[in-house]
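Peer 1: with the sequence up front, the predicted model follows.
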Amino acid sequence: MRPGSLAGGAAALLLLTTACMGGTAEPGKDAAAGYDPNATVEITWWTGQTEEAEKVAERLAAEYHTAHPNVTIKTSTGAPTTDDLLTKLSAGFTGGTYPDISYAYGSWAGDLGASGKTQDLSEYVQQPSFGWTEIPEAARQTATSGGKVIGVPALVDNIALIYNTKLFDQAGLTYPTDEWSWDDFRNAARRLTDAKTNTYGTAYSVSGSEDTTWHLWPLLWQHGGQILDGTKPAFNSDAGVAALETLRQMAVDDKSMYLDQTDERYWRLFNSGRIGMMLSGPWSLIELKEAKLSYGVADLPGFNGDHQTVSGPDLWVLFDHGDANRAGATRAFTTWLTSAETDAKWNLAVGNLPLRSTEASTPEFAAYVKEYPGGQKFFDNLANAKQARPTAPGYEELSRNVGDAIAEVLQGKSTPKQALDAAAKKSADALVN
């Protein structure tokens, strides 16, 4: 999940909610029961990718068709941007024009799972040949909604601390380590901040998007808190208040935190040498390479020695059209696409972390680490992604409410307790429904 990956607008949520009332998948029925692997079939793949990655997807689809001439894969981005896919899927549910497989942000899993249109892959992925446990646990949890596996992780990532070595050297500071506390982080942010040069120690998105929200979750978990208690909001606990207070001190008291209204500006400022530290993911390595910036990567700062991070895995969600051959062919293609061999041609080729642990010893991963310094650290940091964001219907709305609460607090308009309590109250009904 990259900066700017919004949780989805209200219009998209409304469309999806409407579609959810008309689900057609039969509970307990295997969508691929009776699948004939030799049947001639066409499946539709919405990749949700940028132009460059879409070309890679098209080449892979052609490669699969060459090996399986009876399967034609109709490939497209699916929507103008990845953020638009949820709206397009929602409209497709209503009109019967949804794809066989689509890219989806992990934060959409709860609402897509509730649509009644997804396949249940729970038994399928447990087949030994699939290698389900080679994929990080947090990503596997994200692919599970309503007690069933609705897709396969398409991308895995996490958040770590990226720092500008030049700014640290100029300030006479030692570089961050994997053992840093949030106090260490705060102290460094203060010393890196220079109002005369408009340089900030760190940055945070206050756009109210999922990029705003998910950066809070590691601090919440490190303090022993939870996002939900069953289906009830629990992020406004003492742990949640303490987590948000940590950020508030830097933004309001120290003024060492650049507040980004767009999700886009803070990483650009980091790349131009105006921000000393940012909490970001492996997607940033691509831009850092282009910026030719001297940087380092360390684990997230921790609380009481807990350095948990958050993973924002995206998914390949598989849909049911009541056609066993389409369902079976889609499963077979997804299995091939997410295999260690093919993933090296996909995720590693476009600058993402490898999907499976078994790729760590491949030449492709060695080349990735060499091309993107810090890539090994992000790969190792997957072990610190011990929990997943909820995949319950209503997380979309919860995320927007929490994002707005964080933005209010960091801009000095509310206290952590007041803002999180208000967000919990707003989110309660959405989670029940």
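Peer 2: On my side now, so go ahead. Numbering: from 1, shown residues only.
Peer 1: rest of the way, CA atoms for contacts and neighbours
Peer 2: Noted.
Peer 1: just say helix, strand or coil for D30.
Peer 2: coil (DSSP: H, G, I helix; E, B strand; the rest coil).
Peer 1: distance of it relative to S76?
Peer 2: As for D30, its distance to S76 is 27 Å (criterion: C-alpha to C-alpha, to the nearest Å).
Peer 1: so between the two, which is more surrounded?
Peer 2: A count of neighbours by other C-alpha atoms under 10 Å puts D30 above the other of D30 and S76, at 20 against 17.
Peer 1: where along the stretch 251-400 of the chain do the helices fall?
Peer 2: Secondary structure of the stretch 251-400 of the chain (DSSP state H, counting those that start in this stretch): helices at 265-271, 284-291, 324-337, 340-346, 363-371, 375-381, 395-410.
Peer 1: now for the third one, which elements pack on it?
Peer 2: To tie it back to what came earlier, the one meant is helix 324-337. On a contact count with 3 or more C-alpha pairs under 8 Å, 6 or more residues apart in numbering; DSSP states H and E, helix 324-337 meets strand 41-46, strand 314-318.
Peer 1: got the contact list for stretch 156-165?
Peer 2: Residues outside stretch 156-165 that contact it (C-alpha atoms under 8 Å, 6 or more residues apart in numbering) are 1, 136, 139, 175-176, 215, 270, 273, 275-282, 293-301, 309-314, 352-355, 378-379, 381-382, 385.
Peer 1: list the contacts for T358?
Peer 2: 134, 340.
Peer 1: including mean neighbour count and distance to A324, could the helices and strands packed on helix 324-337 go into JSON lines?
Peer 2: Compiled in JSON lines, the helices and strands packed on helix 324-337 are given as follows (neighbours: other C-alpha atoms under 10 Å; distance: least, C-alpha to C-alpha, whole Å):
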{"stretch": "strand 41-46", "mean neighbour count": "20", "distance to A324": "10"}
{"stretch": "strand 314-318", "mean neighbour count": "26", "distance to A324": "13"}
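Peer 1: closest one to L219 among these?
Peer 2: With C-alpha to C-alpha as the criterion, L219 lies closest to strand 314-318 of the helices and strands packed on helix 324-337, at 21.7 Å.
Peer 1: structure B:
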Amino acid sequence: MKKRMGFALLLILALVLGTLSGCSNGKSGSNSGNSSNDSGGKTEIVFWQPDLANWQPLYNKLVKKFEESHPNIKVKMTNIPEEGYFEKLNTAFAAGKGPDLWVGWYATDEFDRGYIASIDEFIEADNWDMSQYFQPITDLRLKGSDDKYYGLPRDFSNYVMLYNKDLFDKAQIPYPTDNWTFDDFRRIAKQLTDTDSKTYGTDIVTDGWGDSPLLWSLGGDMISDDGWTVKGILDSPQTVKWFELGQQIVNDGSNLPSSIAETMTGDNGPFGSGKVAISIGSMWGYNSLKDLPFKFGAVSYPQIPGVENYGWSDIVSWFMNSKSKHKQETWQFMKFMSSTEIAQEVVEEMTWGPPIPSIWEDQKLVEDEVLKVFYEQGKRPTKTPTYVRSNSWQAIENSILGIVTDTLLPLKGTPMKNPQEVLSKAADEIQKTLDETKGRK
């Protein structure tokens, strides 16, 4: 998974999630065509993953450790660039082949297509404790419509608010605390904006306005839990209010203009430039945060008085091919890679966040000023991220982007449009698209 996943990237990612929609269903127990027994009598399982080059040493170490503890199993691992990863999986599965095991992230209705194996029989046989992982996000992301599990979590990630301590110190403004409100956030962002030095209070409207726990705390949302209804949700008074709040931040002048944001590249985007005081940070990008040339802190999302805060969480997982002829061996590898032993190993480098809360506690990650905020957010109530509630998102992502552009980030010289009018019209048009898409399924 890429190190930083802002709102626009999340929407683009949804395109990738949909590439598997043409996969043919597979029957459990049929041959994969990619796994075999070598001449040494070992069972070979094929494993694909799309991760970064600097993650490969860890993968190699973990595979070697597994093979040492399971001498009768050989893992043939292939790293495929993320840009073409799901397309290659799609092609392989459509041909009735594909790896025995792979890294992926899917909308739960993808499990209905049949090429991803349910692992309930293995969980039950080994009495594998699924409650050991961060919940409820594990169940939200890995249970299908039949209430069966279809994967094990590789990692855990979520979003928190990051802040540049150097900018706060220079302005002599106290750091935000976990009981800060949305009004506090707006006030501080405005105080820390200095257009002469091109320093801005936040980039939250540019990078994260759509899929946000603050929207959920307001009682609003972008789409229904099953991913097929927007009418009455996207155009609800709560969601309209959310976009109106976004307009207030932009009109304050405290949000980083998108024209400037586009020029700021790198793992940590605009925040990494030192020109943004408050931003959104992902656990997937934690390692790159350690290279920032300034002091930074983390804090929970601002509170909305009288409303319980949500957290935003997600996981990347291990999945098994329903056509694998070596399911038991594949399960052994999946189980190993999602075990407390490997979670402890990952903590040494924090290549990804361990998916087991007890590891965070035992390894004292919760005592770290920044990591404890990620941990605390992960324990809060959450929802499935909108872009993976169903495969419907790929049909409407451009419309969602258009809403954000029209109401919050209009082209230069174009005024912001009224959120009520934009959301009402968009909800009607998008619902029609969704109904037509669902009718073709």
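Peer 2: All right, it came through fine. Predicted model, so just to flag it, every value in this text is computed and none were measured.
Peer 1: report the TM-score for the pair.
Peer 2: Put the two chains on top of each other and the TM-score (TM-score structural alignment, normalised by the length of the first structure) is 0.83; 409 aligned residues with a C-alpha RMSD of 3.2 Å.
Peer 1: out of the helices and strands packed on helix 324-337 of the first structure, flag the one nearest A422 of the first structure.
Peer 2: Among these, strand 314-318 comes nearest to A422 of the first structure, with 29.0 Å by C-alpha to C-alpha.
Peer 1: what's the mean deviation for that closest one versus the second structure?
Peer 2: Compared with the second structure after fitting, strand 314-318 of the first structure deviates on average by 1.7 Å (mean C-alpha distance after the TM-score superposition for the first structure).
Peer 1: where's the equivalent of L318 of the first structure over in the second structure relative to S254 of the second structure, distance?
Peer 2: Alignment note: L318 of the first structure maps to M320 in the second structure; criterion TM-score structural alignment. From M320 of the second structure across to S254 of the second structure, the span is 47 Å (C-alpha to C-alpha).
Peer 1: over to T351 of the second structure?
Peer 2: Computed as C-alpha to C-alpha, the T351 of the second structure to S254 of the second structure distance reads 33 Å.
Peer 1: try P136 of the second structure
Peer 2: Here P136 of the second structure is placed at a distance of 35 Å from S254 of the second structure (C-alpha to C-alpha).
Peer 1: more neighbours, those two?
Peer 2: Higher neighbour count among P136 of the second structure and S254: S254, with 28 against 17, using other C-alpha under 10 Å.
Peer 1: now do the strands in the second structure.
Peer 2: For the second structure, applying DSSP state E gives strands covering 36-37, 43-49, 73-79, 101-104, 152-153, 157-164, 200-202, 276-282, 296-299, 313-314, 317-320.
Peer 1: who touches the last one?
Peer 2: When you say that, I think you mean strand 317-320 of the second structure. With contacts defined as C-alpha under 8 Å, 6+ apart, strand 317-320 of the second structure is touched by 100-105, 116-118, 150-155, 327, 330-331, 334.
Peer 1: whereabouts in the first structure does stretch 61-75 of the second structure align?
Peer 2: Structural correspondence for stretch 61-75 of the second structure: residues 59-73 of the first structure, per TM-score structural alignment.
Peer 1: what lies in contact with that stretch?
Peer 2: With contacts defined as C-alpha under 8 Å, 6+ apart, stretch 59-73 of the first structure is touched by 38-45, 75, 329, 333.
Peer 1: circling back: the contacts of stretch 156-165 of the first structure, buried ones only, as a ChimeraX selection?
Peer 2: Applying 16 or more other C-alpha atoms under 10 Å to the contacts of stretch 156-165 of the first structure, the buried members can be selected in ChimeraX as follows:
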select :1,136,139,175,176,215,270,273,275,276,277,278,279,280,281,282,293,295,296,297,298,299,300,301,309,310,311,312,313,314,352,353,354,355,378,379,381,382,385
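Peer 1: nearest residue to the middle of the first structure?
Peer 2: Nearest residue to the geometric centre of the first structure (C-alpha atoms, centre = their mean): G312, 2.2 Å.
Peer 1: and stretch 417-433 of the second structure, what's buried?
Peer 2: Of all the residues in stretch 417-433 of the second structure, those buried under the rule 16+ other C-alpha under 10 Å are 417, 419-420, 422-424, 426-427, 430-431, 433.
Peer 1: tell me the spacing between V350 of the first structure and M250 of the first structure.
Peer 2: As judged by C-alpha to C-alpha, V350 of the first structure and M250 of the first structure stand 35 Å apart.
Peer 1: pick out whichever of the two has more residues nearby.
Peer 2: With neighbours defined as other C-alpha under 10 Å, V350 of the first structure and M250 compare such that M250 has more, 22 against 15.
Peer 1: wait, the more buried one sits on F185?
Peer 2: No - if you go by C-alpha atoms under 8 Å, M250 of the first structure and F185 don't touch, sitting 9.7 Å apart.
Peer 1: compute the first-to-last residue distance for stretch 190-198 of the second structure.
Peer 2: End-to-end distance for stretch 190-198 of the second structure: 13 Å, by C-alpha to C-alpha.
Peer 1: can you tell me what sits against that stretch?
Peer 2: The contact list for stretch 190-198 of the second structure (C-alpha under 8 Å, 6+ apart) reads 167-168, 171, 199-201, 252-254, 275, 277.
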